[in-house]
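Participant: This is the structure alone, sequence omitted:
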């Protein structure tokens, strides 16, 4: 399975090695089946040593997720503008080599639904991303780049739910993973959504 957080040598800090190995384990086994002991064994340290860097498995999962997003092309696209890069980012999530990132996104949302600790830690990341997108949409509306009647909260919520759905791509439409025509369709669908005609604005 292709890694999204690159493996690091033993000369690199233990914390970075823990994140790299935990990302692999969570993607392979899932959050529930990944233990702090197993992570330590992969890294070559004891379970207490893992806890010295991360006070809980929940904190480790959220760190793994945020690091995976930061190291992915999604962060480079977002840096150019949250609204402008949405079509490209959505298309990227259909790519075959994004399997691990999709799995980690799915694991974080699934764990947040059943683990209050994950939910609390994940809230800051998700809330921050949602607020940046909502503000970007509001700014684009104010500058006449998006329809004046668009509701930025509704649109931001729809986009995030849609992107979260792509995390389950293998289960929902596995045959389309890696299909360039599908990637183009997804990108164009998001472009159309963001540039709806006056008479086709269901996101108001």
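Facilitator: In hand now; what should we look at? Because the structure is predicted, anything quoted here is derived from the model rather than measured.

Participant: Only C-alpha atoms from now on, for both contacts and neighbour counts.
Facilitator: Fine.

Participant: Against which helices or strands is the longest helix anywhere in the chain packed?
Facilitator: Longest helix of the chain, by residue count under DSSP state H: helix 116-142. Contacts defined by 3 or more Cα pairs under 8 Å, 6 or more residues apart in numbering; DSSP states H and E place helix 116-142 against helix 57-71, helix 99-114, helix 152-166.

Participant: Give me the buried positions along the first one.
Facilitator: Using 16 or more other Cα atoms under 10 Å as the burial criterion, the residues of helix 57-71 that qualify are 57-69.

Participant: Just flag the most distant two among the residues you listed.
Facilitator: Comparing every pair within the buried residues of helix 57-71 by Cα to Cα identifies 57 and 69 as the most remote, at 18.5 Å.

Participant: Residue 135 and residue 51, how far apart?
Facilitator: 37 Å (Cα to Cα, to the nearest Å).

Participant: Likewise for residue 58?
Facilitator: 11 Å.

Participant: How about residue 88?
Facilitator: Counting by Cα to Cα, the gap from residue 88 to residue 51 is 38 Å.

Participant: go on, residue 156?
Facilitator: Relative to residue 51, and taking Cα to Cα, residue 156 is found at 36 Å.

Participant: more crowded one of these two?
Facilitator: Neighbour count, other Cα atoms under 10 Å: between residue 156 and residue 51, residue 156 has more, with 23 against 15.

Participant: And here is the other one:
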């Protein structure tokens, strides 16, 4: 709690916790005499902005309207198949991508990410061999896919070099945990932030 005294009148100002949700990431909220005041900081240039954290990239990923998974097969023990099942359990709009299969896990499949109905609002999960991942990244970059999560084991030095050389670090998650490890926690956090955004505790 910080006390300020403008015009010789004590005023209590309390900084509320900044929500994690991506929609609230660029603003601070203050409780001022019982009113909530939102401060919008000036936009910084790309050269002066701090790097996006992994948590912020995860929040952006799950803020997408649609999801797609590459690496799925009829073998439900495969990591990508488990990820697809997790999306279904969350009632998310998800589509599997497979070059030959027409349906996977009861869902209509598409042969390529070029067939995605809305690439710019789709978050892509990749669980493939690194050389395939590199090819997919190039396609995803050309399609302006909004966010990409590369699962453990699907990236190598060539993949990382491509991400960094093409300024994709802001929207690609790699080198970290699997969605199956982080997903539930992120979804719960987003629900809490959306439900109680702007409220004081």
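Facilitator: Sure thing, it's come through. All values reported here derive from a predicted model rather than from experimental measurement.

Participant: Tell me how the two chains score on TM-score.
Facilitator: Once superposed, the chains reach a TM-score of 0.24 (TM-score structural alignment, normalised by the length of structure 2), with 80 aligned residues with a Cα RMSD of 5.2 Å.

Participant: Would you reformat the helices and strands packed on helix 116-142 of structure 1 as CSV and include distance to residue 21 of structure 1?
Facilitator: Listed next are these as CSV, based on distance: least, Cα to Cα, whole Å:
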stretch, distance to residue 21 of structure 1
helix 57-71, 9
helix 99-114, 13
helix 152-166, 24
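
Participant: For residue 24 of structure 1, find the nearest of those.
Facilitator: Using Cα to Cα, these put helix 99-114 closest to residue 24 of structure 1, at 8.2 Å.

Participant: Can you list the buried residues in the closest one?
Facilitator: 99-112.

Participant: With stretch 18-31 of structure 1 instead?
Facilitator: 18, 19, 20, 21, 22, 23, 24, 25, 26, 27, 30, 31.

Participant: repeat for stretch 182-197 of structure 1
Facilitator: For stretch 182-197 of structure 1, the neighbour count (16+ other Cα under 10 Å) marks 183, 184, 186, 187, 188, 190, 191, 193, 194 as buried.

Participant: again, but for stretch 112-124 of structure 1
Facilitator: Buried residues in stretch 112-124 of structure 1, counting neighbours by 16+ other Cα under 10 Å, are found at 112, 118, 119, 121, 122.

Participant: Locate the nearest residue to residue 22 of structure 1 once chain neighbours are set aside within the secondary structure: which element?
Facilitator: Nearest non-adjacent residue to residue 22 of structure 1, counting by Cα to Cα, 6 or more residues apart in numbering: residue 39, 5.7 Å away. Taking DSSP states H and E as the definition, residue 39 of structure 1 sits inside helix 36-43.

Participant: and after that helix, which helix or strand comes next?
Facilitator: Following helix 36-43 of structure 1 in sequence, per DSSP H and E, is helix 47-53.

Participant: Next secondary structure element downstream of the helix or strand harbouring residue 163 of structure 2?
Facilitator: Using DSSP H and E, the element containing residue 163 of structure 2 is helix 157-165. Counting by DSSP H and E, the next helix or strand C-terminal to helix 157-165 of structure 2 is strand 172-173.

Participant: helices and strands around the very next helix or strand once past that following strand, which ones?
Facilitator: Later in the chain than strand 172-173 of structure 2, the nearest helix or strand by DSSP H and E is helix 179-196. Where contact means 3+ Cα pairs under 8 Å, 6+ apart, helix 179-196 of structure 2 is packed against helix 54-62, helix 79-89.

Participant: Make a markdown table out of these and add mean neighbour count and distance to residue 139 of structure 2.
Facilitator: Shown next, in a markdown table, are these (neighbours: other Cα atoms under 10 Å; distance: least, Cα to Cα, whole Å):
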| stretch | mean neighbour count | distance to residue 139 of structure 2 |
| --- | --- | --- |
| helix 54-62 | 19 | 18 |
| helix 79-89 | 19 | 19 |
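
Participant: Can you lay out the ones you listed as TSV showing distance to residue 69 of structure 2?
Facilitator: Below are these laid out as TSV (distance: least, Cα to Cα, whole Å):
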stretch	distance to residue 69 of structure 2
helix 54-62	13
helix 79-89	7
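
Participant: Out of those, which is closest to residue 132 of structure 2?
Facilitator: Here helix 79-89 is closest among these (Cα to Cα), at 14.1 Å.

Participant: what helix or strand does residue 123 of structure 2 sit in?
Facilitator: Judged by DSSP H and E, residue 123 of structure 2 forms part of strand 122-126.

Participant: Does anything pack onto that strand? Which helices or strands?
Facilitator: Packed next to strand 122-126 of structure 2, using 3+ Cα pairs under 8 Å, 6+ apart, are strand 66-70, strand 147-150.

Participant: Any buried residues in the shortest one, and which?
Facilitator: In terms of neighbour count (16+ other Cα under 10 Å), strand 147-150 of structure 2 has its buried residues at 147, 148, 149, 150.
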